[in-house]
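# Okay, sequence plus prediction incoming.
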Amino acid sequence: MTTDLFHPASQHVAEIVGIFVFAVTGALLAIRRGFDAVGIAVLALVTALGGGVLRDLVLNQSPAAFADLGYLATPFVAAAVTFFLHPALSRLMTVFTWFDAAGMALFCVTGTIKALLAGLGPLSAALLGVLTAVGGGVMRDLIAAEVPRLVRAEETLYSVPAFGGALAVVAMAAAGWLRPWNALIVAGTVFALRMLAVRFAWRAPVAWGTRRPPG
């Protein structure tokens, strides 16, 4: 695996976009929970950067979030935008789901690519991609005193589309096919699968002999 696997500029742009959309979900949840401006900014920051920081710590690297002003400033911009524009979002939870799915899709791709560039094996890189995708969302839900959607039995498929996308990235990298355009296709497919899971209530099975809690 070589460092020319994926152009750094493309990786950076994808991560900035992912940070922005994930930060919006944190800000939206904070507003729904009645947080003040500081709480909105904090939840946006944690949601946007949490997964990437966990990824970098696992890779024994200095977290990129603290080395790049763009990474650090983007959540605050997203929080400010959401702070003023949220009244125009007439279907708050629908918008929340869209942005959450978009952030997850982008982060599962960028997280897997960074893990591959760091020399991890295919399965380890895919799992770290999933951690990048869901880590910030788990932190967001915990701070907002909600059960993380990652582990809710009543929640539609969440980490499964991310894992599928991470495996697709690993496969394309192994074949030498990974490029910015098809990485975006993978992210788009993950987003579509997540939204289809929401639309058609696709869920993982629960333990044998137990009942799923009402959604």
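Now that the structure is in, tell me what you want to look at. Computed from a predicted structure; not experimentally measured.
# Please make it C-alpha for all contacts and neighbour counts, starting now.
Will do.
# where do the helices sit along the chain?
Ranges of helices in the chain, per DSSP state H, are 8-32, 37-58, 69-85, 92-117, 122-143, 159-175, 180-200.
# Output those as JSON lines; include the columns mean neighbour count and distance to V206.
Below are the helices of the chain laid out as JSON lines (neighbours: other C-alpha atoms under 10 Å; distance: least, C-alpha to C-alpha, whole Å):
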{"stretch": "helix 8-32", "mean neighbour count": "23", "distance to V206": "27"}
{"stretch": "helix 37-58", "mean neighbour count": "23", "distance to V206": "26"}
{"stretch": "helix 69-85", "mean neighbour count": "18", "distance to V206": "35"}
{"stretch": "helix 92-117", "mean neighbour count": "24", "distance to V206": "23"}
{"stretch": "helix 122-143", "mean neighbour count": "24", "distance to V206": "20"}
{"stretch": "helix 159-175", "mean neighbour count": "21", "distance to V206": "15"}
{"stretch": "helix 180-200", "mean neighbour count": "18", "distance to V206": "16"}
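# so which of the ones you listed gets nearest A207?
Distance to A207, taken as C-alpha to C-alpha, is lowest for helix 159-175 among the helices of the chain, at 17.2 Å.
# Same list, the helices of the chain, but as TSV with distance to L150 please.
Listed next are these as TSV, based on distance: least, C-alpha to C-alpha, whole Å:
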stretch	distance to L150
helix 8-32	15
helix 37-58	13
helix 69-85	22
helix 92-117	11
helix 122-143	7
helix 159-175	7
helix 180-200	12
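# Out of the ones you listed, flag the one nearest W208.
helix 159-175 (19.8 Å).
# what about versus this one:
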Amino acid sequence: MTLPAFLDFASVFVFALTGGLVASRAQLDLVGFTFLAALTGIGGGTTRDLILGRDQVFWVAEPVYLSIICVAAVLTFFGAHLIHRRYSVLVWLDAVALCIAVSAGMLTARTLGASWPIEIVMGVMTGCLGGLLRDVVCNEVPLVLKQGELYVTAALAGVVTSVVLIAIGVNDQLSIAACVGVTFALRAGAIALGWRLPTYKHQPPQNVVK
């Protein structure tokens, strides 16, 4: 199995688990669990492959990804009730999925010969889009858009780190490890330590006539 395929498998499974956990919070049926698991698991990668013009979208070329999604949906449907702090588990699983998916998106673009700006965009999009779709469909505030949250920033930092390392001659394996490490470290800091970026604060307009 190639490294891009392994990363896709891992990110699809973990993101699908988060989709199932969100479905449990919304009290959906098994079909709803499967739909959300699929939307979360393959949403980012599908968009990536369509934009990059791959011969086939990754899960169309390898339908086993659909089996992985179904397994994740069934596991969460029958096991979510055993998790007492479900939202906390969801957030941490999402962090793991993010750092893997970011790496998968970036490496896929690199393998297809894309330039480094496209690698960055594909990495961030692959990591963030599935979770965004999941939360929007379930009418939850998307993690990616929470005020000051280090989410897109974590993904961007990880991808840029990898691109810089490749530029100075580091091999793919180490650059991917660095991408995963930087992305997860920043996301974990946001979750556990409350790391935030400053947000825009405006003052109300003053209706003063001079």
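Structure's in. What do you need? Since the structure is predicted, the reported quantities are computational estimates derived from the model, not experimental observations.
# What's the TM-score once they're superposed?
The TM-score (TM-score structural alignment, normalised by the length of the second structure) is 0.89; 203 aligned residues with a C-alpha RMSD of 1.8 Å.
# hang on, the earlier thing: and the helices of the first structure: which comes nearest R149 of the first structure?
Closest to R149 of the first structure of the helices of the first structure is helix 122-143 (C-alpha to C-alpha; 7.4 Å).
# so what does that closest one touch, helix or strand wise?
Under the contact criterion of 3 or more C-alpha pairs under 8 Å, 6 or more residues apart in numbering; DSSP states H and E, helix 122-143 of the first structure touches helix 8-32, helix 37-58, helix 92-117, helix 159-175.
# Rebuild those helices as CSV, extending it with distance to A80 of the first structure.
As requested, these are exported to CSV (distance: least, C-alpha to C-alpha, whole Å):
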stretch, distance to A80 of the first structure
helix 8-32, 9
helix 37-58, 8
helix 92-117, 16
helix 159-175, 28
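# right, and the ones you listed - which one's nearest T82 of the first structure?
Comparing these by C-alpha to C-alpha, helix 8-32 comes nearest, at 6.4 Å.
# Residues touching the closest one, excluding its own?
Residues from elsewhere that reach helix 8-32 of the first structure (C-alpha atoms under 8 Å, 6 or more residues apart in numbering): 36, 39-41, 43-49, 70-71, 74-75, 77-79, 82-83, 86, 92, 96, 99-100, 102-104, 106-107, 110, 137, 140, 144, 180.
# now do stretch 136-143 of the first structure
Stretch 136-143 of the first structure is touched from outside by 22, 26, 43, 46-52, 147-150, with contacts defined as C-alpha under 8 Å, 6+ apart.
# and of these, the nearest to L184 of the first structure?
L184 of the first structure has its nearest neighbour among the contacts of stretch 136-143 of the first structure in F22, at 16.7 Å by C-alpha to C-alpha.
# In the second structure, what sits opposite that closest one in the alignment?
By TM-score structural alignment, F22 of the first structure lines up with F15 in the second structure.
# still on that earlier bit, out of the helices and strands packed on helix 122-143 of the first structure, which comes closest to L131 of the first structure?
Of all those, helix 37-58 sits nearest to L131 of the first structure, with 6.3 Å by C-alpha to C-alpha.
# helices and strands around that closest one, which ones?
helix 8-32, helix 69-85, helix 122-143.
# Setting aside sequence neighbours, what's the nearest residue to the equivalent of G45 of the second structure over in the first structure?
Here G45 of the second structure is matched to G52 in the first structure, going by TM-score structural alignment. Excluding the flanking residues, the one nearest G52 of the first structure by C-alpha to C-alpha, 6 or more residues apart in numbering is T132, at 5.4 Å.
# Mind telling me what the one you found corresponds to in the second structure?
Mapped onto the second structure by TM-score structural alignment, T132 of the first structure lines up with T126.
# F76 of the first structure now?
Per TM-score structural alignment, F76 of the first structure is aligned with C70.
# Let me see the contact set for the nearest residue to its match once chain neighbours are set aside.
The shortest distance from C70 of the second structure to any residue other than its chain neighbours is 6.0 Å, reached at T34 (C-alpha to C-alpha, 6+ apart). Contacts for T34 of the second structure (C-alpha under 8 Å, 6+ apart) come out as G20, I69, C70, A73, V74.
# and T34 of the second structure, what pairs with it in the first structure?
Aligned against the first structure by TM-score structural alignment, T34 of the second structure finds its counterpart in A41.
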